[in-house]
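Visitor: Sequence and predicted structure below; questions after.
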Amino acid sequence: MAEREKTPDEGTETPAKARKSPIKLIIVIFLALLVIGGGAAGAVMFLGKGGEETAETEEPEEALPTYGPIIPLGEFTVNLNETSADRYLRIKIDMEVADAEVQAQVEQRMPLIHDTVLLLLSGLRLEDIATVEAKEALKETIRARVERFLSTGSVRQILFQEFLVQ
């Protein structure tokens, strides 16, 4: 007998191909895209960040203010000009000057500066130094009086390292 070819419709069944659910296929594609996207984003952030960091680190260096030499004026202890109670002020003062030339002038005239600051401080009352604004005004007054002794340059700021009233 002649064998005839069997077609799948005729009698023998071939195992049905396992069909994947469309939901599973969508989830797999989504996860693959997520992994690829995450890897690309990470690469851009880490590799691209190197150039940005150099640009960012250069900008703050240029924007940083320059500071002049700091000269210690020393510690002063004076009685406050109070009639109701015996009070004293102990203050340690430093000052920032513009450059080394001004520093040399200040060091040369230090006795005059000490005398001026001491006289100024001994005339103060508690009310003259009780608030932050009053302390800032005192800094400005000291700065102006010190600058009278300078032929060139300026005092940038007065710094209080210690400020004690008792």
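Guide: Right, received. Where do you want to start? This structure is a prediction, so every number in the text was calculated from the model and none was measured.

Visitor: Going by C-alpha atoms from here, please, whenever you check contacts or count neighbours.
Guide: Noted.

Visitor: biggest helix in this structure by residues?
Guide: helix 22-63 (DSSP state H).

Visitor: Return the distance of it from the chain's centre.
Guide: Centroid separation between helix 22-63 and its chain, computed with C-alpha atoms, centre = their mean, to the nearest Å, is 28 Å.

Visitor: And the next helix or strand past it?
Guide: strand 70-79 (DSSP states H and E).

Visitor: Report all helices and strands that the longest helix of the chain contacts.
Guide: Here helix 22-63 touches no other helix or strand, going by 3 or more C-alpha pairs under 8 Å, 6 or more residues apart in numbering; DSSP states H and E.

Visitor: ok, residue 144 - how many residues close by?
Guide: 13 (other C-alpha atoms under 10 Å).

Visitor: tell me the SS of it?
Guide: helix (DSSP: H, G, I helix; E, B strand; the rest coil).

Visitor: Please report how far residue 154 lies from residue 97.
Guide: 6 Å (C-alpha to C-alpha, to the nearest Å).

Visitor: the more surrounded of these two?
Guide: Between residue 154 and residue 97, counted using other C-alpha under 10 Å, the more crowded position is residue 97 (22 against 19).

Visitor: gap between the closest residue to the more buried one other than its chain neighbours and residue 139?
Guide: Distances taken as C-alpha to C-alpha, 6 or more residues apart in numbering put residue 155 closest to residue 97, at 4.4 Å, once the chain neighbours are dropped. From residue 155 across to residue 139, the span is 11 Å (C-alpha to C-alpha).

Visitor: let's bring in a second model and compare:
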Amino acid sequence: MAEKGKKSKLVLILLLLLVLAGVSGGGIFLGVKLAGGKKPAQPPPPPPLKTVSLDSIVVNLADGDTNHYLRVTVVLAVPADEKLAKEIEGKKFELRDLIIQLLRHKTFAEVMKPDYPTKLKEELKQKINAYLGGDKVKEIYFTEYLAQ
């Protein structure tokens, strides 16, 4: 009888192992089936960008009682498209004028705020993209920002 008890325990253990293997295999199968057998889609890499420098710009600030000026060097990051690069190169003077007109209305106190360069980048990006017609400028960088 002791042998019969050992056999039934062995059969019971084997049945448990089979059930566990089936549940595990089913879970794996369902996971692959639910995912469509594919890896999650990766977002496409961003398009390569090209930078175009608009050189150094110096403007008098709008403080009437004192003389303050701001000097910035603006660099535009645009998609690496030769047609767009030529368009921007051809409009450099107009873009510099647009920036000068915008900056001349700023005060010394305004441009000296710690978060102002970030706000100015966004404002310039909107103005330049509106002038160029579309979302052509992806980023704006300052390689020089000096107020005095």
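Guide: In hand now; what should we look at? Model, not experiment: these values are computed from the prediction.

Visitor: Need the TM-score between these chains.
Guide: The TM-score (TM-score structural alignment, normalised by the length of structure 2) is 0.62; 105 aligned residues with a C-alpha RMSD of 2.2 Å.

Visitor: Map the residue nearest to residue 97 of structure 1 across to structure 2 for me.
Guide: When structure 2 is aligned by TM-score structural alignment, residue 155 of structure 1 is paired with residue 137.

Visitor: in a helix, that's where its match is, yeah?
Guide: No. Looking at residue 137 of structure 2 with three-state DSSP, it is coil, so not inside a helix.

Visitor: Which positions in structure 2 sit opposite stretch 23-33 of structure 1 in the alignment?
Guide: Going by TM-score structural alignment, stretch 23-33 of structure 1 lines up with nothing in structure 2.

Visitor: ok, residue 155 and residue 139 of structure 1, which is more surrounded?
Guide: Shown here are residue 155 of structure 1 and residue 139; by other C-alpha under 10 Å, residue 155 has more neighbours (22 against 17).

Visitor: so what's that one up against?
Guide: By C-alpha atoms under 8 Å, 6 or more residues apart in numbering, the residues touching residue 155 of structure 1 are 95-98, 102, 143, 146-147.

Visitor: can you give me the helices in structure 2?
Guide: Using DSSP H, helices in structure 2 cover 2-34, 82-90, 92-103, 108-111, 116-132.

Visitor: Go through these and name the closest to residue 65 of structure 2.
Guide: helix 108-111 (11.2 Å; C-alpha to C-alpha).

Visitor: any idea how far stretch 60-73 of structure 1 is from the chain center?
Guide: 14 Å.

Visitor: which parts of that stretch are buried?
Guide: Residues 68-71, 73 are the ones in stretch 60-73 of structure 1 that count as buried (16 or more other C-alpha atoms under 10 Å).

Visitor: Find out how far stretch 103-114 of structure 1 is from the centre of the chain, if you would.
Guide: The answer for stretch 103-114 of structure 1 is 33 Å, by C-alpha atoms, centre = their mean.

Visitor: Provide the aligned range in structure 2 for that stretch.
Guide: Using TM-score structural alignment, stretch 103-114 of structure 1 pairs with 85-96 in structure 2.

Visitor: Can you name the residues in contact with the matching stretch?
Guide: 52, 54, 57, 78, 128.

Visitor: Pick the one among the residues you listed closest to residue 9 of structure 2.
Guide: Looking across the contacts of stretch 85-96 of structure 2 and measuring by C-alpha to C-alpha, the closest to residue 9 of structure 2 is residue 78, at 72.7 Å.

Visitor: Could you report the separation of the closest one from residue 103 of structure 2?
Guide: 22 Å.

Visitor: Over to residue 18 of structure 2?
Guide: Relative to residue 103 of structure 2, and taking C-alpha to C-alpha, residue 18 of structure 2 is found at 76 Å.
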